[in-house]
Every structure is written in C-alpha cells, then in structure tokens.
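Novice: when you get a sec, could you give me coordinates for this:
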Amino acid sequence: MIAQVAPVLIAFGANLGDRGETILAAQAELAATPGIFDVAASPLRETIAMTLNGPDPEAPRYLNGVARATTTLTPHELLDVMQRIELQHGRVRDVRWGARTLDLDLILYSGRVIADDRLSVPHPRAHERDFVLSPWLDLEPAAVLMGHGRVADLLARIGDTTSPLDRSEDPDHA
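Specialist: Okay, here's the model as predicted:
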C-alpha cells in the first residue's frame, strides 16, 4: 500500500526559556521524524502574549512562526508527534492559554476538515491570529486559509501587531 502524501501547515510558539532555540529544535525534530518531509519554516516573529483575558503586555513575549511540510502520517499520528515534541521541551498544560516553553498547532492538513475530541483542522482560530497569519505570509505570500480566504486579506482585516525577530536584540540568544 502506498501512503498518501499530505501537505500540512504547523504553527510554533514559545514565550518561556530560549524561545528561538526551542522552536528551531522542534522544527529540526519534526524534519527528522519518519514520515515528515520537506519542512520549510518562516522567519520568526515576536508578539505580545495573548491570554484568556486578552493581550498581556506584562507577560513574557512570544516568538511565533509556521512551517510547511508534507507527511505520510495521519492527522492524529502527526498530532501525537507534535505533542511528544512539546513534552520533550517541557510543555505543561495546566493553564489554558498560559505561558509555555513550546506550543505546536496543526493549522492545515491536506485540505481536510477534522473535528473530533482531539483535533480541529483547519485550526478554528487561525484566521484571527496575526501571530499565525503574519509568519505564514512571510513564508507563502499567496497563501489561502481554507474556509476563510487569502491570508494577506485576513491579516489586513485584523491588523498585524507582530514584529520581525531581531536576533541581536533577543535576550534569549547571547
């Protein structure tokens, strides 16, 4: 049996620890996973922390990015890999939308709609998150978010509060 190859989009975020190095390590781990190929990552962007109560300028700032890839893994197998990588990097799930060492979200999986107790794809809030849309636009200027339209139009509608990462000013990177 030949495995189906599915294009995917994965979002990365971190606001604790060495944010940039953690995201780069997670991207490398994904790329080294059997069944995941052709990982292409966006530049990282810095954003204010988003909490259940809205933006929090007092919380540590996030680094965010996205990566395109292809996979022969099923959506749930890919989710298991992503959650394993999060755990290996110290991810704790005790506060919803709380600070984290690493957050991986499956944004798209081969044009499929998935809605079950473990996974919702396309990601249900991607269209309203500049920290997903802005790096995605950096990576893929003609990108379209299934069910919502052109990424450039979505970002123009909600506004872009992200800023490109300047590694010389990144306190996590000495």
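Novice: please make it C-alpha for all contacts and neighbour counts, starting now.
Specialist: OK.
Novice: number of nearby residues for G35?
Specialist: Residues near G35, counting by other CA atoms under 10 Å, number 16.
Novice: how close does it get to A28?
Specialist: Taking CA to CA, to the nearest Å as the measure, G35 falls 14 Å from A28.
Novice: and for V5?
Specialist: 20 Å.
Novice: the more surrounded of the two?
Specialist: Just comparing V5 and A28: by other CA under 10 Å the higher neighbour count belongs to V5, 16 against 12.
Novice: tell me the contacts of that one?
Specialist: 70-72 (CA atoms under 8 Å, 6 or more residues apart in numbering).
Novice: here's the other one to compare against:
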Amino acid sequence: MNRRLAEGIDVDAPRTDPTPVRAVVALGANLGDRAATLDAAIAELRRLPLVDDVRASAPVESVAVKPEGPDAAAPAYLNAVALVTTRLAPSLLLAFLQAIEARHGRERRERWGDRTLDLDLISYGSVTSDDAVLTLPHPRAAERDFVLVPWLSIDPDAELPGRGRVEVLLERLRSGS
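Specialist: Here you go, the predicted structure:
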C-alpha cells in the first residue's frame, strides 16, 4: 500500500489526537427528490459521531458528467459542498459517507452513472494519500466546477491540498488553461 501522509495522520488509524480537522465533502444527486436528499444527507452528516460542525453551501445545478463527457440528456445534478469539522479518521469518515449513500439507495452499477446520492471526500485537512481505497485530495476535484463553485461560495479562502487556491483552480477551469 503506497501512502503519503501529512499532519501525521494515517488514513486507516483511529484518531487519538482530539484536535478537529476540517474535511470537505461534495454532495450530488440527479435522481429522485434531489433537494430533499441533499438536505437529509447534510442532516445525517451533522449527526455523525465526532463531528463538531457542518457548514453546507447552497445547492447548484449542473449537467451530468459521464465517462464520455458532459451529458445534457441525462438528469441534471444538484450539487453542494459541506465543510465538516471532525475528529473521525479519514477512512472512518469515508465509511460513514458510504453508509449515508446506501441509506439513500445509492447503487454502484456503472462508473459515473445516475445516482440518488453521491458523497465524495474531497479533502481532509492537508492529508494526502494515494491509497487505492481513499485518495486524498480527491483526484478530479480541481476539474469539477460543481465542486469548486459551491466550495468557494462557503469558503472564499479555500485551498485544495497540493493544487492551490480553489478560486485560482476555478479560474483556470473556466478559461481552459
């Protein structure tokens, strides 16, 4: 297992340090009552053990992205970002995110398929990991305006570890450079 760590945090180890870390979680849904699903998922994030605070962006609508690229014929997504202050280890937070997805009927049949709920752990403090189960920061976050726009709306000083300021990443994405 090849893993790079910052902050001395092992992504699989239980956290013994009581200092909270800010994690960034992207939420998306394009099936069912998208707004109600995102609201319910944010409420569930707030109820997780060892989560001290959750701030969520307003939702934004975006075109579905498939392996072939944007697909305007697919149901549109509603996306948001939550800033989660937690003492959970990254791998445990990921497990909780996947459990929330499952409770909302998430099925993993096809890559980037339509879904009732998608929760992605975008970053966890300044931790970096290239573990097969949990890559941090999320490898495509800098390429997704549906992540960067809502993130920037609730944290104007946001930075994606190893990639830079979210504001600059969004400008690059929009300019195509």
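Novice: which residues of the second structure fall in strands?
Specialist: 21-29, 51-56, 60-62, 64-66, 69-71, 77-86, 118-124, 129-130, 135-136, 159-160, 164-165 (DSSP state E).
Novice: what would those strands look like in TSV with distance to R111 of the second structure and mean neighbour count?
Specialist: Converted to TSV, the strands of the second structure look like this (distance: least, CA to CA, whole Å; neighbours: other CA atoms under 10 Å):
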stretch	distance to R111 of the second structure	mean neighbour count
strand 21-29	15	25
strand 51-56	26	18
strand 60-62	18	15
strand 64-66	8	17
strand 69-71	12	11
strand 77-86	15	24
strand 118-124	12	23
strand 129-130	20	18
strand 135-136	17	22
strand 159-160	24	20
strand 164-165	27	14
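Novice: make TSV out of those strands and add distance to R144 of the second structure.
Specialist: TSV is the format used below for these (distance: least, CA to CA, whole Å):
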stretch	distance to R144 of the second structure
strand 21-29	10
strand 51-56	18
strand 60-62	10
strand 64-66	9
strand 69-71	11
strand 77-86	11
strand 118-124	11
strand 129-130	19
strand 135-136	15
strand 159-160	12
strand 164-165	14
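Novice: between those, which one is nearest to P150 of the second structure?
Specialist: Minimum separation from P150 of the second structure across these (CA to CA) falls at strand 77-86, 5.7 Å.
Novice: could you tell me where the closest one falls in the first structure?
Specialist: Mapping strand 77-86 of the second structure onto the first structure (TM-score structural alignment) gives residues 62-71.
Novice: the matching stretch vs the second structure, mean deviation?
Specialist: In the superposition with the second structure, the average deviation recorded for stretch 62-71 of the first structure is 0.6 Å (mean CA distance after the TM-score superposition for the first structure).
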